[in-house]
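**Student:** Just the structure for this:
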Amino acid sequence: MNISFKREEVLNGVQKISSILPQKSGAAFLRTIWIKAQDSKIQFLATDSNIEIICNYEGQIKEPGLIGIQGKIFADLLKKLSSGDVNIQLKDQKVIIKQNNNKYTIPSVEKSWFQELNNFPEENKKIWSGDVIKEAIDRVYFCIADDESMESMTCLSLKKGNKDGEIEFCGLNGPKMALYKIYNDDIYDIIPDDGILINKKIVNELKKILTEEDIEINLNNNRLFIRTIDKKEMYSFPLSSYEFPKYHDFLNKYKDQLNSILTLNKQSLIESLDRLFLFNTNTKSTVFKLSEKEIILSAYGSEIGEAEEVLECEYHGNLNQIVLMTKDVIEMLEHFNSSLIKFGFSGTLEPFKIEGEDDPNYVIYAMPVEIEEESYYTEE
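**Tutor:** Predicted coordinates:
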């Protein structure tokens, strides 16, 4: 092989490829960046056995071929080189990298270890806005579980909604669930009827690569494919085979039960809860005492003392008091764009929901806290 390319044109792709490679553990071929030159195209390829990345660039190909090179050292070297032409040759099982009068020699990886990666499926490919996907992920990500033993709850769920063109992004970890809906007829058509699940580790990689730019997207062979519009970068991710909880059964069960409605200013509530959290040395929770025009928030710490704040609100319902996890409520509220937030309660030990007037396609469900009032307020 003997090729040349512009360092600044390939640097970004090589850095992205390097980010998925294991640095120390794992088989040597999983720590390898493969360089393939043929048909006037230079490809950089790598996989960690799950994620696959292929980057395509133009360059000068004096002699086509395939080489494998230690991924981290190559990416780090490329990052430190100057802008301009870089030449790569393979001689005597060694990769020789040249720029101007500078030369670097790195051992090559055995070619027999190379395995062909999945190509982007052209049939039925769709175009989707990267910032739309990124926002949808951000809205539900905090409800995706980290504990791998929770299986499907460690995944982001994408499935068809009840309306044509409606796509539901859902994160569910047991005590919390976030549901965000968007509308796109083209993407709706390629999502299977039972939906798809994307493991949180894969979601983390998606968050790194998604920008505001449009992308090409497709599904095939139980994999998710994403490609930049200029076709220079292609990513392939495995989909999870777990079965996601049937959350629509839950939604239907409580649809008519969340009748105690509390409406108040989001920012005022966040600021109050943030102060009350200073007193959460015991239960990490806040008591909400509800009445028609004001809500009294109180917290207690056995060694700190007590705190109480009063906020204006609108409330109608039969529930007089409920206890919620302070930090959890703050986190949930921060995902809304609305200035006014509406809580729907069904009981002191039943799920509640949060909605916003300027977030019509977004809802969060969570569980209150069970605490004896006597033990909550009495110092030992």
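**Student:** make it CA atoms for all contacts and neighbour counts henceforth
**Tutor:** Will do.
**Student:** what kind of secondary structure is the most centrally placed residue in the chain in?
**Tutor:** A centroid search over the chain (Cα atoms, centre = their mean) returns residue 203, at 3.9 Å, as the residue closest to the centre. Using DSSP: H, G, I helix; E, B strand; the rest coil, the structure places residue 203 in helix.
**Student:** To compare against the first, here's the next sequence to fold:
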Amino acid sequence: MKFSIERAVLSKAVAQAQSVVERRNTIPILANVLIEAEGDGVRFRATDLDVEVVDRAPAQVAQKGATTVAALMLNEIVRKLGDGALVTLSTQGAPGRLTIEAGRSTFQLSTLPVEDFPQMASPDYTTSFEAPAPLLRRLFDKSKFAISTEETRYYLNGVYFHVSAGADGKRVLRAVATDGHRLARIDAELPEGADGMPGVIVPRKTVAELRKLLDDDEAVIKVSVSDTKIRFETPSLTLTSKVIDGTFPDYTRVIPQANARRLEVDAKEFARAVDRVATVSSERSRAVKLNLDEDRLILSVNAPDQGTAEEELAVAYGDERLEIGFNAKYLLEIAHQVDRENAVFLFNSSGDPTVMREGDDLSALYVVMPMRV
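**Tutor:** Got it, this is the predicted structure:
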């Protein structure tokens, strides 16, 4: 195998691949990236047996072939090469070695047999459809903050990606995440061909890796789904992942339907005010109290060991007086999802879950549990 490739192109491809590799693993081959050169391009493949990424890049291939080499080491070398360098990778030198040449720099890295590299089996995908990158980016970016990190409730360790009925009764593509303290439910227009998609739980790591495919606003992503795997594909990058083998709970039961007390507030002002008063809250609870009265909101914190803080905001509120407490971190995470000018909070009582919406947009809904303060 021998090919030459621009350093910037190689750096991007190797960085994409190595991010999937687990730094600690007991199977040496899983620390490697599989490099396959053929025709006018090169494929870089990496996997941790649950997620697989394949990056395709243009290259000048002098001799086709394949090898595997330590992903993290290759990434470090390429990252430190000079900008604009033409990099040549070859296995024609010493056996069991990959030679990397760029300008006056030469490296030789140990390789492992290509036959040892695991291939992720492709199931028969039951559903395939195409969706614009901004649509998928919004679904996953706005829901991922609520993914649970508790390993015992593994079925909450991802985003539930499925088709459902929206607020107006039309079928929508929906992403839901919850950790029991807060919940995010985001809807998007249903792409053609997606209606029969099985509901799957996309793992946290896959959601993080997926973000790299969705940066290009012009990109169209091909999505293929089966009961056990999901694949996201562009012309240059393919991300395949196992889905979480479990049943996502019936999230509709925890979304309040009768919350009648309505607060409307400038989303950015609210987030900044919460952040300021939370500065003195204790790290363990980070509790912030909301005192609501006619067109007035007072945010306060009382931390005996640290001190107190209070800030008043002008808001739109015309219901009975209400005092309710929340974890400041949860409030901030939800407030930061708001793309519109105003955030709308719907309350019932100080002990019931609170609903938050982005202005009059019904396609994004958040639920947060209160806490005693």
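**Student:** hang on, the earlier thing: got the contact list for the residue nearest to the centre of structure 1?
**Tutor:** Remark: with contacts taken as Cα atoms under 8 Å, 6 or more residues apart in numbering, residue 203 of structure 1 is in contact with 137, 156.
**Student:** what ranges do the helices span in the stretch 251-380 of structure 1?
**Tutor:** Under the criterion DSSP state H, counting those that start in this stretch, helices of the stretch 251-380 of structure 1 are mapped to 266-276, 326-333, 373-377.
**Student:** Could you dump the ones you listed into a markdown table with mean neighbour count and distance to residue 363 of structure 1 added?
**Tutor:** Rendered in a markdown table, the data for these read as follows (neighbours: other Cα atoms under 10 Å; distance: least, Cα to Cα, whole Å):
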| stretch | mean neighbour count | distance to residue 363 of structure 1 |
| --- | --- | --- |
| helix 266-276 | 17 | 15 |
| helix 326-333 | 18 | 10 |
| helix 373-377 | 12 | 29 |
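**Student:** Now distance to residue 211 of structure 1 too, for those, in a markdown table please.
**Tutor:** Converted to a markdown table, those look like this (distance: least, Cα to Cα, whole Å):
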| stretch | distance to residue 211 of structure 1 |
| --- | --- |
| helix 266-276 | 28 |
| helix 326-333 | 24 |
| helix 373-377 | 47 |
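**Student:** closest one to residue 118 of structure 1 among the ones you listed?
**Tutor:** Proximity of the helices of the stretch 251-380 of structure 1 to residue 118 of structure 1 was assessed by Cα to Cα; the nearest stretch is helix 326-333, lying at 38.3 Å.
**Student:** mean deviation of the closest one from structure 2?
**Tutor:** After superposition onto structure 2, helix 326-333 of structure 1 sits on average 2.5 Å from its aligned residues (mean Cα distance after the TM-score superposition for structure 1).
**Student:** Kindly provide the distance from residue 120 of structure 1 to residue 38 of structure 1.
**Tutor:** In this structure, residue 120 of structure 1 lies at 18 Å from residue 38 of structure 1, with Cα to Cα, to the nearest Å as the measure.
**Student:** before we move on, the earlier item: to residue 168 of structure 1, which of the helices of the stretch 251-380 of structure 1 lies closest?
**Tutor:** Between residue 168 of structure 1 and the helices of the stretch 251-380 of structure 1, the tightest spacing by Cα to Cα is seen for helix 326-333, at 18.1 Å.
**Student:** by contact count, what packs against the closest one?
**Tutor:** Packing contacts for helix 326-333 of structure 1, counted by 3 or more Cα pairs under 8 Å, 6 or more residues apart in numbering; DSSP states H and E, involve helix 266-276, strand 285-290.
**Student:** Pipe these into TSV and attach distance to residue 60 of structure 1 per row.
**Tutor:** Rendered in TSV, the data for those read as follows (distance: least, Cα to Cα, whole Å):
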stretch	distance to residue 60 of structure 1
helix 266-276	57
strand 285-290	64
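**Student:** Quick check: which of these is nearest to residue 321 of structure 1?
**Tutor:** Ranking these by distance to residue 321 of structure 1, with Cα to Cα as the measure, places strand 285-290 first at 4.5 Å.
**Student:** Which of the three states applies to the counterpart of residue 142 of structure 2 in structure 1?
**Tutor:** When structure 1 is aligned by TM-score structural alignment, the residue opposite residue 142 of structure 2 is residue 139. For residue 139 of structure 1, the assignment made with three-state DSSP gives helix.
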